[in-house]
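# Sharing a model prediction with you, sequence too.
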Amino acid sequence: MGAMAALGALPAGAGALPPLPTLGVPGVPELKPLTRYEAMRLGPGWSHSCHAMLYAPNPGMLFGRIPLRYAVLMQMRFDGLLGFPGGFVDRRYWSLEDGLNRVLGLGLGCVRLTEADYLCSHLTEGPHRVVAHFYARQLTLEELHTIEISAVHSRDHGLEVMGMVRVPLYTQKDRMGGLPNFLGNSFVGTAKFQLLFALKILNMVPEEKLAEAVAATQKPKKPAIDHAAAAAAKAANELAGPARAGNEFQDSAENQAAAQAAAELAEQPAAVPESQAALEQLAAVPVAEAVAAEQPVQPRADAAAEQAVAEPME
C-alpha cells in the first residue's frame, strides 16, 4: 500500500493541500515541512535527497510475549551511521522517483517506488541547502525478507552499505530495551526524524510511546556493572584473606623473637664496642706518630723540611 493511500487521497491543486502534519514529539527538533509542489519550485541552488522506508506488518512475538508489530528496514552505512536506502538525485537528469529507484537498485536490487509512495518533504538543517524527500512502501513480510536477501547480492553491499537492519518497535519492561536503545544510535542527516515522523503518521507506534522512547534516550544512563571485574575482585579478596592472616602471624612471631633477644641482651654485661676500643687505642698513640703514619713516603729532599717543621720553635 502506498504512503499517500495510507494518508488518504490528496487534492491535486497545490493551494488546496491541507496543512502538513508535524512530528510533535518532545525532545526532537522540528524540520520545516513543505509540499512536493513547493519543493519542485525551489531554485537550482537546492539539492534533493530521496530515501525510502520499506516496512511490513509482523505478527511475530519476541520471547513469545512481546508483539513485534512491524518490520521496518534501515541500513548500516559505510560511515557507521544508520540511514534509509536512497541518496541524492540530480534533478537535471532524473525525476525524484527515477533517481530514487536508480539508487535503490544499487543498494537493494529489486524494488521500485512510485509517486504514490511519496510521504513528505522537509528542509534540512545545516549550511547546505538540501530538501529531503521521504517515501514509504508497505510490503508483505515475505516480500520484505526477499529484499533483505537480495540486498546481500547488490553492488553496494560491503562498500557503501554494510547491511540491512530491522528497527525494534517495542519497549521492554526496563523501558530501554527495544526502540529506546535503538534511538540512542547515531543516524545520518534527517534519518532519525524521518523514522519517527513515519512511525507517527502511519500509526505504526502510538505518539505517546514515541515520546516515551525519545525521553528514555535523554536520561543519564546508570554505569554498567562489570560482572567479570567484580568477580575477579571478590576472588582476589578471598585469596588475600589467608595471606593477610599469615602475615599477621609472622609479624607476631618476629615481634616475640625480637623482644626475647632484647631481654637476653639486657642481662649480659655491657661490652665496649670495637669502634670505641679502636678510638681509645688511637688516642694512646702520639699525634706526631699518627700523622707520620698517615703521610705518604716523601723523597729524601723533603724529609729534612718536614723534620724542621716538626721540631719545636725556640
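Noted; the coordinates are in hand.

# hey, let's count contacts and neighbours off CA atoms from now on
Fine.

# Phe197 versus Ser49, what's the distance?
17 Å (CA to CA, to the nearest Å).

# The two: which has the busier surroundings?
With other CA atoms under 10 Å as the criterion, Ser49 and Phe197 differ in neighbour count, and Phe197 comes out ahead with 22 against 19.

# Check which helices and strands the host helix or strand of the more buried one is in contact with.
Element membership of Phe197, judged by DSSP states H and E, is helix 191-201. In terms of contacts (3 or more CA pairs under 8 Å, 6 or more residues apart in numbering; DSSP states H and E), helix 191-201 is packed against strand 82-83, helix 207-218.

# The longest one to helix 191-201, inter-axis angle?
For helix 207-218 against helix 191-201, the angle by axes from the mean of the first three to the mean of the last three CA atoms, to 10 degrees is 150 degrees.

# Show me what helix 207-218 is packed up against.
Counting contacts by 3+ CA pairs under 8 Å, 6+ apart, helix 207-218 packs against helix 179-183, helix 191-201.

# Which positions within it qualify as buried?
207, 209-214, 216-217 (16 or more other CA atoms under 10 Å).

# Look up how far Ser150 lies from the closest residue in space to Glu207 that isn't next to it in sequence.
The spatially closest residue to Glu207, leaving aside those adjacent along the chain, is Lys200, at 5.9 Å (CA to CA, 6 or more residues apart in numbering). Distance, Lys200 to Ser150, by CA to CA: 29 Å.

# And Glu97, by the same measure?
As judged by CA to CA, Glu97 and Ser150 stand 21 Å apart.

# So which of those two has more stuff around it?
Comparing Glu97 with Ser150 by other CA under 10 Å, the one with more neighbours is Glu97, at 20 against 16.

# Mind telling me what element the more buried one is part of?
Assigned by DSSP H and E, Glu97 belongs to helix 96-107.

# If you count contacts, what does that helix end up packed against?
Other elements packing on helix 96-107 under the criterion 3+ CA pairs under 8 Å, 6+ apart are strand 47-57, strand 86-89.

# and the angle from it to strand 47-57?
In terms of direction (the same axes, to 10 degrees), helix 96-107 departs from strand 47-57 by 70 degrees.

# so after helix 96-107, what's the next helix or strand?
Per DSSP H and E, helix 96-107 leads on to strand 118-123 as the next helix or strand towards the C-terminus.

# now the angle from that next one to helix 96-107?
Using the same axes, to 10 degrees, the inter-axis angle of strand 118-123 relative to helix 96-107 is 100 degrees.

# Comparison target, given below:
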Amino acid sequence: MFGTGHWAREVHGAALAAHPEVEFAGVWGRNPAKASSLAQVFGVRAFDEVGALLAEVDAVAFALPPDVQASLALQAARAGKHLLLDKPLALTVADADAVVAEVEARGLASVIFFTHRYQPTTTEALAKAIDTGGWHGGQAISFGSIYGEGSPYAESVWRQQHGGLWDIGPHALSLLIPVLGPVTSVVAVSGPRQTTHVTSTHAGGAVSTMALTLDSAPLASRAETTLHGESGWVTLPKFDGDAVGSLSRAISQLIEAVPTGRHPLDVRFGRDVVAILAAAEASALTGARVDVS
C-alpha cells in the first residue's frame, strides 16, 4: 500500500488486512515515520523506498493525492504491477494517458475505487436503469462540508486547491456515465463556497448536471443523484458508509480482472473522467463550452 493518511489507515489498510485473498506485504509513505507507525498497526513491513516495495508485490493499492498517485502508478505499472487506484486517476489528461498506455502495453489489471460503484444496492440500481433505458438526463448534487473542526480532510491541500469538482465529481460521473453514455462536451460555472456547476452533454443526446462543493454551509449539506426519462424519475441509493466493504469488493474484482486486464472501472474509464473534469475546469475559467477528448 502507498499512503499513510486517514483513508489509508481506515479504509485501504483495513480492507487489505482483512481480505482473504490478499497477503498484505507492506506500506510506503512520503513520511517514513508515518509509514512505520501505520505498518505497525497492521503488522506489516514499512518500506523506505518505492522500488523495494515494488520488488516484493504483485499489486499496489494507492491512497495518495491524485498527482502523487499518477506518478507512482506509472512507476508501478512499468514494474509490471497491477493497480488498485483511488479517484481521480490524475489531475491532468497527459498524466492519465501515460498510466493508461503503460497498463495497456503490459496487459495489467487496474481498478479505480469509485466508492459508490462497489456498493451492491448501487450496482443493482444502475443495472436496472441501464436495462430500462430511455433516459433523458440526470442530476447530481453533492454538497459536502469537510473543512470543519475534527474532519480528517480539513488539512487536505489538494482538496483545498481543486475542490469538489475533482474530489467528488468523479463519484457523480461514475453514476451518470453508465446510464447516460460518454460525455462529449461540458459547460461549467463557479459559484459561492467553491461550488462548481457542470452541465454535460452525453453522446446519445442526454444532458446531465452536477453541483459540487466540499465547502458547503453545514445546513446545506446534501448528496443526491437522480435520473429522468421516459419512465419518470429515479433516485439512486445513497452511499451506506461501508467504505471498507466497498473496497474489499474492489480488491476481489481486481483479482478477477488479472487474466484479461479489463474492468469497467479501470484506468481507461478513469482517464475519461479526468478528461471531463479538466474540460469542466477550463470551461469554468472562460465560460465557454469545451469539448471532451
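Cool, got the structure. Because the structure is a prediction, the values reported are computed rather than measured.

# Report the TM-score for the pair.
Once superposed, the chains reach a TM-score of 0.22 (TM-score structural alignment, normalised by the length of the second structure), with 124 aligned residues with a CA RMSD of 6.9 Å.

# Between the helices and strands packed on helix 96-107 of the first structure, which one is closest to Pro33 of the first structure.
Of all these, strand 47-57 sits nearest to Pro33 of the first structure, with 14.0 Å by CA to CA.

# elements contacting the helix or strand containing Val41 of the second structure?
According to DSSP H and E, Val41 of the second structure maps onto helix 32-42. In terms of contacts (3+ CA pairs under 8 Å, 6+ apart), helix 32-42 of the second structure is packed against strand 26-28, strand 45-47.

# what about 10 Å?
If you count contacts as 3 or more CA pairs under 10 Å, 6 or more residues apart in numbering; DSSP states H and E, helix 32-42 of the second structure packs onto helix 13-18, strand 26-28, strand 45-47.

# Following element in sequence after the last one, please.
Translated: strand 45-47 of the second structure. Following strand 45-47 of the second structure in sequence order, the next helix or strand is helix 50-54 (DSSP H and E).

# List the buried residues in that next one.
50, 53-54.

# okay if I get those as JSON lines plus distance to His136 of the second structure?
Output for the buried residues of helix 50-54 of the second structure, formatted as JSON lines (distance: CA to CA, whole Å):
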{"residue": "Val50", "distance to His136 of the second structure": "47"}
{"residue": "Leu53", "distance to His136 of the second structure": "48"}
{"residue": "Leu54", "distance to His136 of the second structure": "46"}
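
# I'd like to know which of the residues you listed is nearest to Val157 of the second structure.
The closest of these, once distances to Val157 of the second structure are taken by CA to CA, is Val50, at 22.7 Å.

# what's the nearest residue to the closest one if we skip its chain neighbours?
Trp28 (6.7 Å).

# from memory the one you found sits against Leu72, does it?
No - contact criterion CA atoms under 10 Å: Trp28 of the second structure and Leu72 do not qualify, at 11.1 Å.

# can you give me the strands for the second structure?
For the second structure, the strands defined by DSSP state E cover 26-28, 45-47, 59-61, 82-86, 110-113, 135-143, 183-191, 195-202, 207-213, 222-229, 232-235, 290-291.

# need the buried residues of helix 207-218 of the first structure in JSON lines with distance to Ala303 of the first structure, can you?
Shown next, in JSON lines, are these (distance: CA to CA, whole Å):
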{"residue": "Glu207", "distance to Ala303 of the first structure": "115"}
{"residue": "Lys209", "distance to Ala303 of the first structure": "112"}
{"residue": "Leu210", "distance to Ala303 of the first structure": "111"}
{"residue": "Ala211", "distance to Ala303 of the first structure": "109"}
{"residue": "Glu212", "distance to Ala303 of the first structure": "108"}
{"residue": "Ala213", "distance to Ala303 of the first structure": "106"}
{"residue": "Val214", "distance to Ala303 of the first structure": "105"}
{"residue": "Ala216", "distance to Ala303 of the first structure": "102"}
{"residue": "Thr217", "distance to Ala303 of the first structure": "100"}
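
# which of these sit farthest apart?
By the measure CA to CA, Glu207 and Thr217 form the most distant pair in the buried residues of helix 207-218 of the first structure, at 15.8 Å.

# ok, which stretches of the first structure are strands?
For the first structure, strands defined by DSSP E occupy the ranges 32-34, 47-57, 61-62, 66-67, 70-77, 82-83, 86-89, 118-123, 130-138, 161-166.

# Buried residues, the first one. List them.
I take that to be strand 32-34 of the first structure. Buried residues in strand 32-34 of the first structure (16+ other CA under 10 Å): 33-34.

# ditto for the last one
Along strand 161-166 of the first structure, these residues count as buried under the neighbour rule (16+ other CA under 10 Å): 161-164.

# And that strand, what does it pack against?
Packing partners of strand 161-166 of the first structure (3+ CA pairs under 10 Å, 6+ apart): strand 70-77, strand 82-83, helix 96-107, helix 141-152.

# What separation is there between Arg36 of the first structure and Asn101 of the first structure?
Distance of Arg36 of the first structure to Asn101 of the first structure, given as CA to CA: 18 Å.

# These two - which one has more neighbours?
The neighbour count for Arg36 of the first structure versus Asn101, taken as other CA under 10 Å, is higher for Asn101 (26 against 15).

# just checking, that one touches Cys50?
Yes - counting by CA under 10 Å, Asn101 of the first structure touches Cys50, with 9.4 Å between them.

# Quick check: buried residues in stretch 197-212 of the second structure?
Quick answer for stretch 197-212 of the second structure (16+ other CA under 10 Å): 197-202, 206-212.

# nearest to Trp233 of the second structure, of these?
Among those, and counting by CA to CA, the member closest to Trp233 of the second structure is Ser208, at 13.4 Å.

# need the contact list for that closest one.
136-140, 173, 176-177, 180, 183, 186, 198-202, 226-228 (CA atoms under 10 Å, 6 or more residues apart in numbering).

# again, only using 7 Å
137-139, 199-201 (CA atoms under 7 Å, 6 or more residues apart in numbering).

# Mind putting those into a markdown table with distance to Gly163 of the second structure?
Output for those, formatted as a markdown table (distance: CA to CA, whole Å):
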| residue | distance to Gly163 of the second structure |
| --- | --- |
| Gly137 | 24 |
| Gly138 | 22 |
| Gln139 | 19 |
| Thr199 | 17 |
| Ser200 | 19 |
| Thr201 | 22 |
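
# separation between Arg137 of the first structure and Ala3 of the first structure?
Plainly put, Arg137 of the first structure is 6 Å away from Ala3 of the first structure if you go by CA to CA.

# Trp166 of the second structure - how many residues pack around it?
Applying the criterion other CA under 10 Å, we find 26 residues in the vicinity of Trp166 of the second structure.

# Also the one 10 residues further on?
Neighbourhood size, Leu176 of the second structure [other CA under 10 Å]: 25.

# again with Ala105 of the second structure
Using other CA under 10 Å, Ala105 of the second structure has 12 neighbouring residues.
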